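Enquirer: Sequence and predicted structure, then a few things I'm wondering about:
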Amino acid sequence: MSENIEYLLNFAIENGASDVHIKTNRESILRIKKKLTKTNITIDEKELNDFINVYVENLQKKVEFKQNRRNSLDAALSFNGRRFRLHMYRSNNGLNATLRLLSEDIPELVKLNLPPDIKRLTKAEKGLVLVCGATGSGKTTTIASIINEINKTRAKIIITIEDPIEYVYKEEMSVIEQREVGVDTESFTQEGIDAMREDTDVLVVGELRDLDTIKNAITLAETGHLVFGTLHSKSVIDTIDRLIDVFPPEQQQQIRNQLSSVLFSIIHQQMVGTEKGVVVIAEMLMMNSVLANQLKSTETKSNAIKDYMRTKKDIGCQHITDNILWHIENRRLELTDVKFILDSDDYRLLEMRLNY
């Protein structure tokens, strides 16, 4: 591999970068504490191709990408004692790559500063749990921490279906099988079918990208498994809408009925850059029979769900304003840090609660 890429990745590690952006024949960029930082390092296409050859182990993905049979390449790799998630793609400027630095170890759940009641999810027996947010909001890390807590405290058979495998678990009380799409299994859907025949207790099915993966996750939860997945969404309410809207109109009532019986929890999280660093803010929905009946309705009532999350703290719900207030009280955030994240009503509510 070229000295330029070696230097760039080492520089990223030493300076606590979260992401490395490489555009061929252009200045490479690091993201450090949510801010973009230019470097003086330029990588050419040959260097990037050499990088694939040395560090990407999935031969099938490499061959298909080089032969233009796939538009992008996703893989996890190790360099200088650290793990990275690689996304390589082509554009009108040539070959490009984005690398995300992964935590060296799976963080303890309590250290993520998520709503404290998230620990309830580690005790669940069945149902669908969704961790949602934008790209880079820490969804994969949250699920890994939940799974590792189950691994430490319960004797379960856990199967993860990943593309690529990012965190590597060390078995403790549980038995864990990690399978990579394209290496150990042909698809998320096929592995989900196989998992039902393998006496599995807990399944991590990765990102719910389309109708088939959503339907598969719901089916797995219906058969008595505890299923974890991720989804790109703007909020808890948006998550519910997206799950339903992906289906054709004639199937949406059926999906509402299925979700009402299997949905266990939705966590939505986002990262906020502050002068002190990065803070994850989150809201958490825990289901009960009242909300399950409302889900069956033909319309998701956003204000009713907001009120539900504010008032049902006893079962583990937390509205985003309550979570932000918790961070402010613990001196991790200032109110001004979230001014452009909250809508005007929620921001005014926080101002009143803080006597601003």
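Expert: Nice, I can see it.
Enquirer: Please count neighbours and contacts with C-alpha atoms only from this point.
Expert: Fine.
Enquirer: Quick check: which element contains the residue nearest to residue 334 when sequence neighbours are not counted?
Expert: Excluding the flanking residues, the one nearest residue 334 by CA to CA, 6 or more residues apart in numbering is residue 328, at 5.8 Å. Taking DSSP states H and E as the definition, one finds residue 328 inside helix 320-329.
Enquirer: Would you map the helices across the stretch 101-250 of the chain?
Expert: 139-153, 188-195, 211-222, 236-245, 249-262 (DSSP state H, counting those that start in this stretch).
Enquirer: this is the other structure I want to compare:
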Amino acid sequence: MSLDLASPPTILPPSLRGGWSLDRILKGARLHHASDVHLVRGLAPIYRINGEIRPIDGPPLDAEALTSLVGGLLSPKLRQSLEDKWQLCFSRHLEGVGRFRVSIYLHAGVPELAIRICEPRVRSREELSLPPIIQELTRKSSGLILVTGPTGVGKTTTLNYMIDLINTERRAKIITIEDPIEFVHENRKSVIIQQEVLTDVKSFRDALIHVLRQDPDVVVIGEMRDLETIETALIAAETGHLVLATLHTPDSVQTIQRIYSVFPAAQQNAITVQLANSLQAIVSQKLLPKADGKGRVVACEICIANAAVRNHIREQQPHLLYSEMQTGKKLQMQTMDHALLDLYQRGEITYDTAVSNAREQATIKHRTGDRT
């Protein structure tokens, strides 16, 4: 069985003897600039290149091959966790590949893998196409900064850029809680303690209970998943720490709504006050194919917590944030539609990409003179 896709990258001949090697699969992924590798029963390994699924030439993986590949990656503790939970996420480092994140899941009782190839270095803001306001936000001494968006849009990459900037510019103690660690930072001006879920701590919640006793200046939360994690993050942001975190929400409005909805009704008024007081900004991302087909570019919606935004949060009116972003250009706010329009006008993305990702397609069409 093979996927019907044109010109797949070829790193191994179809007559490969001895089965697939994870070392060669991952080195091939790095060579072809793949962001992800998918190992699925009945198919040869698959790369994601510039957002597109592309197969490798070679024999399909069977249950025995997948079980062997998984077994070679797991410590006794991780093997037990996989047996208990039937799914697992962790990171590894391989010479010639660098760091990679592994997600193991079961499909018809057989383990399969989705592997993210981590960035070998922290790229500059210009290379990442991040707006200048990101630098200014990272220089805040306290408060909550959220980086949001669906899976695979570069939230962790943005977070690591922000950590690296703090590490380069000022003396601070930075504690990160990640699941898993995708980039290992070296101590420069700052002291960085990176803790990995299931390796160093049992959960985000358990780690955050103790992290504030470790004298941090900056707390980085790989993902705010539950009520306890969100609640502790807000307490940390309120008590003089800079908290950087990610959330799987598509935009600023839904981010605020998600935080509200996690808490029971009796707590929501108190939480909205905490959030309004501590929030510094929400950066919502989309990763889009470039117009020339060579890679992808990030589009960012920026919501800065000015007095009006804080008031809308306090009054539980997140739907009004959109109008604040539309009129907040002086504070470097922008809606996703504005970001898409700017990328299109600079020739970074196609018109169809801009329109298909817009919140209000009519706005893009009107600003570009499309009357259809």
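Expert: Arrived safely. The shown structure was predicted, so the numbers you read here are calculated from the model rather than taken from an experiment.
Enquirer: Would you reformat the helices of the stretch 101-250 of structure 1 as a markdown table and include distance to residue 349 of structure 1 and mean neighbour count?
Expert: Below are those laid out as a markdown table (distance: least, CA to CA, whole Å; neighbours: other CA atoms under 10 Å):
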| stretch | distance to residue 349 of structure 1 | mean neighbour count |
| --- | --- | --- |
| helix 139-153 | 27 | 21 |
| helix 188-195 | 42 | 18 |
| helix 211-222 | 35 | 20 |
| helix 236-245 | 19 | 18 |
| helix 249-262 | 30 | 17 |
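Enquirer: In structure 1, what sits opposite residue 60 of structure 2 in the alignment?
Expert: Residue pairing (TM-score structural alignment): residue 60 of structure 2 is matched to residue 42 of structure 1.
Enquirer: Please tell me how far the residue sitting nearest the centre point of structure 1 sits from residue 155 of structure 1.
Expert: Central residue of structure 1 (CA atoms, centre = their mean): residue 139, 2.2 Å from the mean position. Residue 139 of structure 1 is 24 Å from residue 155 of structure 1, where distance means CA to CA, to the nearest Å.
Enquirer: buried residues in the longest strand along structure 1?
Expert: If you go by DSSP state E, structure 1 has its longest strand at strand 263-274. Within strand 263-274 of structure 1, the residues that count as buried by 16 or more other CA atoms under 10 Å are 263-272, 274.
Enquirer: Let me know the closest of the residues you listed to residue 145 of structure 1.
Expert: Nearest to residue 145 of structure 1, judged by CA to CA, of the buried residues of strand 263-274 of structure 1 is residue 267 at 13.6 Å.
Enquirer: corresponding residues in structure 2 for the helix holding residue 328 of structure 1?
Expert: Taking TM-score structural alignment, helix 320-329 of structure 1 hits residues 336-345 over in structure 2.
Enquirer: how big is the offset of the matching stretch relative to structure 1?
Expert: Stretch 336-345 of structure 2, aligned to structure 1 and superposed, deviates on average by 2.2 Å (mean CA distance after the TM-score superposition for structure 1).
Enquirer: Can you list the neighbours in contact with stretch 68-76 of structure 1?
Expert: 56, 58, 61-62, 64-65, 83-90, 163-166 (CA atoms under 8 Å, 6 or more residues apart in numbering).
Enquirer: got it, and stretch 332-341 of structure 2?
Expert: With CA under 8 Å, 6+ apart, stretch 332-341 of structure 2 has contacts from 133, 299-304, 322, 325-328, 354, 357-360, 363-364.
Enquirer: In strands, which of those fall?
Expert: Using DSSP E, the contacts of stretch 332-341 of structure 2 in strands are 299-304.
Enquirer: Drop anything exposed from these.
Expert: Buried among these (16+ other CA under 10 Å): 299-304.
Enquirer: Just give me the closest of those residues to residue 243 of structure 2.
Expert: residue 304 (15.1 Å).
Enquirer: Need the nearest residue in space to the equivalent of the closest one over in structure 1, chain neighbours excluded.
Expert: Under the alignment (TM-score structural alignment), residue 304 of structure 2 pairs with residue 286 of structure 1. Distances taken as CA to CA, 6+ apart put residue 265 closest to residue 286 of structure 1, at 4.6 Å, once the chain neighbours are dropped.
Enquirer: Identify the residue of structure 2 aligned to the one you found.
Expert: Checking TM-score structural alignment: residue 265 of structure 1 goes with residue 281.
Enquirer: who's in contact with that match?
Expert: 137, 144-146, 302-305.
Enquirer: Out of the residues you listed, the closest to residue 214 of structure 2 would be?
Expert: residue 144 (18.6 Å).
Enquirer: So what's the residue count around residue 343 of structure 1?
Expert: Under the neighbour criterion other CA atoms under 10 Å, residue 343 of structure 1 is assigned a count of 10.
Enquirer: where's it relative to residue 351 of structure 1, distance?
Expert: Applying CA to CA, the value for residue 343 of structure 1 to residue 351 of structure 1 is 12 Å.
Enquirer: Residue 149 of structure 1 now?
Expert: Taking CA to CA, one finds residue 149 of structure 1 at 36 Å from residue 351 of structure 1.
Enquirer: Check residue 330 of structure 1 too.
Expert: Distance from residue 330 of structure 1 to residue 351 of structure 1, by CA to CA: 17 Å.
Enquirer: Pick out whichever of these two has more residues nearby.
Expert: residue 351 (13 against 9).
Enquirer: Give the aligned equivalent of the more buried one in structure 2.
Expert: Using TM-score structural alignment, residue 351 of structure 1 sits opposite residue 365 in structure 2.
Enquirer: I figured that match was touching residue 355, is that so?
Expert: Yes - the criterion here is CA atoms under 8 Å, and residue 365 of structure 2 meets it with residue 355 at 7.5 Å.
Enquirer: what do those two both touch?
Expert: In contact with both residue 365 of structure 2 and residue 355: no residue, using CA under 8 Å, 6+ apart.
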